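In: Dropping the sequence and predicted coords here.
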Amino acid sequence: MSDKKIGIDKIGLYLPPYYIDMVDLAHERGEDADKYTLGLGQEKMAVPPESQDTVSMAANAALQILDDDDREKIDLVVLATETGIDKSKAGSVYIHHLTGIQPFARSIEMKQACYSGTAGLQLAVSHIANHPGSRALVIASDIAKYGLNSGGEPTQGAGAVAMLIKEDPRIAIVEPDSVSMSRDIMDFWKPNYLEYPEVKGQYSSMQYLDVLSKVWAEYQKRHDVTVEDFESFIFHIPFTKLGEKGLRKVMKGAAEDKKAELKKHYEHTRLLSKNAGNIYTGSLFLGFLSSLVNDPHLSAGDRIGAFSYGSGAVGEFFSMELVEDYRERIDLEAIQSLFDNRHKLSIQEYEDSYNKELPVDGSEYETDYSGDNSAIIVAGIKDHERQYRVR
């Protein structure tokens, strides 16, 4: 077993090259724009073209951070997703190949709604502890779709967050303090035979907040800590207003100056999510990345509390400690360019794109990737096999 600190050494992001404005969507749906921008806390929604799926997005995110040394030392690849492309083959096997990782690696896919990104992170930390000197690649990649004109439509999104896990990390140490809980509920689920998920929106939000309250209380009891022991908190944020409600739960009873400080931090945490939407398994880590990129009040040694939630349900609270010069490990320019270089779609263009799905009848198909300049794309389907292209 390794006695070294283990955690996140690199973190990368991929977003599709298209988005819609939430004000435009609200007007088209006959809603007050404030319902989406203030009530949900969302401003833009990432829209994936047919040339991107969870595998290609994950591989694109990984390419942002991997170098040749990483490729030689990675021996675990984890894809966390709830929008997988195959009922048997793990998407991580494709990613392992597309990113050029050495052959003697374990590749798996994990599922538990939006929680499995955290499960993948914890698995990777345990793996590194048992295999000193190795590295692990964990990618949370998802496409959130509820259907046009549905109640969940304004909480859609798409994207992937990739993390390199190793000893002596240069961004954040993952502390061995996690507390999890499970409860068998039906707040959000996706039967194999349905195109879109079944959702009990208000009930799901209530369950999210109740699980948070209970797992946070248990965490405090086990580790004898209070809100004062944390500089900032990050949350799973399917829409950023829910994370704000979660923060209120966590800081209940705290001094007013501490509450004001935590609220200030949270505003930085949600900036990227406000402009990307819900990316399911990657949502928590998009919030973490947003803090790293945008929050000028964080510094080395700060303790970050993290709450992960996946409907159905599993919740977990854990903490991370920022290390010296963590911002230097992040490609700020690449992340900013993802947002700056996106093409805005009209609502009609978005709806046309939404209904343009890859065939499910086994027929051969070539995607239209003319507007997608991503390094890795889905070029089509042949003989029931997705054709990925590295450019």
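Out: All right, it came through fine. Residues are numbered from 1 along each chain as shown.

In: going forward, measure contacts and count neighbours with C-alpha atoms only.
Out: Noted.

In: quick one, helices of the stretch 101-250 of the chain?
Out: Counting by DSSP state H, counting those that start in this stretch, the stretch 101-250 of the chain has helices at residues 116-130, 201-223, 240-250.

In: Contacts for the longest one next, please.
Out: Contacts of helix 201-223 with the rest of the structure, by CA atoms under 8 Å, 6 or more residues apart in numbering, involve 152, 177-181, 187-188, 225-226, 242, 245-246, 249-250, 307, 309, 311, 315-317.

In: cutoff 7 Å now
Out: Helix 201-223 has contacts (CA atoms under 7 Å, 6 or more residues apart in numbering) with Val179, Ser180, Met181, Asp187, Phe188, Thr226, Gly246, Lys249, Tyr309, Gly315, Glu316, Phe317.

In: Helix 240-250 and that one, what's the angle between them?
Out: Relative orientation of helix 201-223 versus helix 240-250 (axes from the mean of the first three to the mean of the last three CA atoms, to 10 degrees): 40 degrees.

In: try it against this one:
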Amino acid sequence: MTSIGIHDIELATTHHLLDLGTLAETTGVDPAKYRLGLGQDEFSVPAADEDIVTMGASAALALLDRNGLDGVRTLLFATESGLDHSKAAGVFVHKLLGLPPQVRVAEIKQACYGGTAAIQAAVGIVQRNPNERVLVIASDIARYALDSPGEPTQGAGAAAILIGVDPALVEIEPASGLFSADVDDFWRPNDSSTAIVDGALSISAYLDAMTGAWDDLAAHGGPAITAIDRLVYHQPYTKMARKAQARLGEHTGVDLGDDGLVPGAIYNRRLGNAYTASLYAGVASVLDHERDLVGKRLGMFSYGSGSVSEFLTGVVQPAAASRSDHFTSVLDARVPLSVPEYRELHARELPSNVDVETPRVTEAPFRFAGLRGSARRYERR
């Protein structure tokens, strides 16, 4: 059987960050509520000239600079922060990257699960034609109402993932476990710029979906829990991975501990919730911070509220041993915001029927230039 999986992965984020200690001090909250209770230290905040397109294009540019364009005939853009009801955000990226016309582009949506849906679609495309590779971009900005319980779990980030045969990083194994249920735990209506969350229901729905997906994986020939060396979970906040690990250990009757979760939380503690990119930021973090994983098996749980989930596994390949944590320098380079500056950016909404030029802030390769004639405009810096 042809080996298919993640050949390479690259992350990107925004120009700004908000330190949760600063937010706690301003709002009179004990910082431990965020740092220990949620497992979060800070979150990324987009500048006025950044969005899911600029982040996704930046991550993809670095990925393609390393790997080239040969065989790339599909770009799948996964997001729940869509910019248009009709046009895929990936079409903007297609132009920014200078991709040839012979590339299909589509957008995939199902809350935070969308990135995994795109990867599984990519695996199917490659299986049909092993000469092709698929560029998957998962890019999101998590926004919640000010002073709401969800506010400290905001964030922003993108993952660009190249799927192909004979992958250099992770071979995705054929068996996976699925679980879907209609649950009103989290959603964002079309006329709202912020999400609606039922926090308690969201936790229980996540955990029920995780055990349901695990049982389905086991029923379809997946590996035993003792054959998985490292578990990585979707992390709306990193403490959620610890809850999931404890539940899975209880469900399988195996003491899984939680020490192995630390490498997969390093980036997410600083990015905040990147929705569709969250799981894959965790995967990248594991690969970037552990050097003894070659030949070992990852278990990966993807959850998208509403809800759709999948448990999949993959075997780490030799090129993972040469990865570095260069993304840490990207996180370190972000510019901190004061709480008033953050709130001003949070309140900024652009009506589509008014022409506007955005200020030049980002130092990333691409920027959102503004609106003209109700159409979004982008520039390569």
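Out: Structure received. Remember, predicted model here, so these are calculated numbers, not experimental data.

In: What TM-score do the two superposed chains give?
Out: After superposition, the two chains reach a TM-score (TM-score structural alignment, normalised by the length of the second structure) of 0.96; 380 aligned residues with a CA RMSD of 1.5 Å.

In: Pick the most deeply packed of the helices of the stretch 101-250 of the first structure.
Out: helix 116-130 (a mean of 22; mean count of other CA atoms under 10 Å).

In: what stretch of the second structure does that helix fall on?
Out: Mapped onto the second structure with TM-score structural alignment as the criterion, helix 116-130 of the first structure occupies residues 114-128.

In: what's the average distance of the matching stretch to the first structure?
Out: Following superposition, stretch 114-128 of the second structure is found to deviate from the first structure by 0.4 Å on average (mean CA distance after the TM-score superposition for the first structure).

In: how far out from the middle of the chain is that stretch?
Out: Counting by CA atoms, centre = their mean, to the nearest Å, stretch 114-128 of the second structure is centred 16 Å from the centre of its parent chain.

In: and the counterpart of Thr37 of the first structure in the second structure, what is it in contact with?
Out: Under the alignment (TM-score structural alignment), Thr37 of the first structure pairs with Arg35 in the second structure. With CA under 7 Å, 6+ apart as the criterion, the residues that contact Arg35 of the second structure are Asp41.

In: Which stretches in the stretch 151-300 of the first structure count as strands?
Out: Here the stretch 151-300 of the first structure has its strands, by DSSP state E, counting those that start in this stretch, at 157-167, 172-174, 179-182, 188-189, 198-199, 232-235.

In: ok, Asp184 of the first structure - contacts?
Out: The contact partners of Asp184 of the first structure, by CA under 7 Å, 6+ apart, come to Gly312, Ala313.

In: can you tell me how far the aligned residue in the second structure for it sits from Asp191 of the second structure?
Out: Counting by TM-score structural alignment, Asp184 of the first structure lines up with Asp182 in the second structure. Using CA to CA, to the nearest Å, one gets 21 Å for the distance from Asp182 of the second structure to Asp191 of the second structure.

In: Can you report how many residues lie near Asp24 of the first structure?
Out: Residues near Asp24 of the first structure, counting by other CA atoms under 10 Å, number 17.

In: Distance of the closest residue to Ala306 of the first structure other than its chain neighbours relative to Thr83 of the first structure?
Out: Of all residues not flanking Ala306 of the first structure in the chain, Ile234 sits nearest, at 4.9 Å (CA to CA, 6 or more residues apart in numbering). Per CA to CA, Ile234 of the first structure is found 23 Å from Thr83 of the first structure.

In: do the same with Glu333 of the first structure
Out: Distance from Glu333 of the first structure to Thr83 of the first structure, by CA to CA: 29 Å.

In: for Ala160 of the first structure, same thing?
Out: In terms of CA to CA, Ala160 of the first structure sits 12 Å off from Thr83 of the first structure.

In: Which one's more surrounded, the two?
Out: Legend: neighbour count by other CA under 10 Å for Ala160 of the first structure and Thr83, higher for Ala160 (33 against 19).

In: So what's the residue count around whatever residue of the first structure lines up with Ala265 of the second structure?
Out: Matched to the first structure by TM-score structural alignment, Ala265 of the second structure sits across from Arg270. Arg270 of the first structure is flanked by 29 other residues according to other CA under 10 Å.

In: Contact partners for the nearest residue to Arg270 of the first structure once chain neighbours are set aside?
Out: Distances taken as CA to CA, 6+ apart place Gly287 nearest to Arg270 of the first structure, at 5.7 Å, with adjacent residues excluded. Shown in contact with Gly287 of the first structure (CA under 7 Å, 6+ apart): Ile234, Phe235, Thr269, Arg270, Ser273.

In: For the first one, grab the count of nearby residues.
Out: Read that as Ile234 of the first structure. 28.

In: Buried residues, stretch 364-380 of the second structure. List them.
Out: Ala364, Pro365, Phe366, Arg367, Phe368, Ala369, Gly370, Leu371, Arg376, Tyr378 (16 or more other CA atoms under 10 Å).

In: okay, that stretch sits on what stretch of the first structure?
Out: The aligned range for stretch 364-380 of the second structure is 374-390, by TM-score structural alignment.
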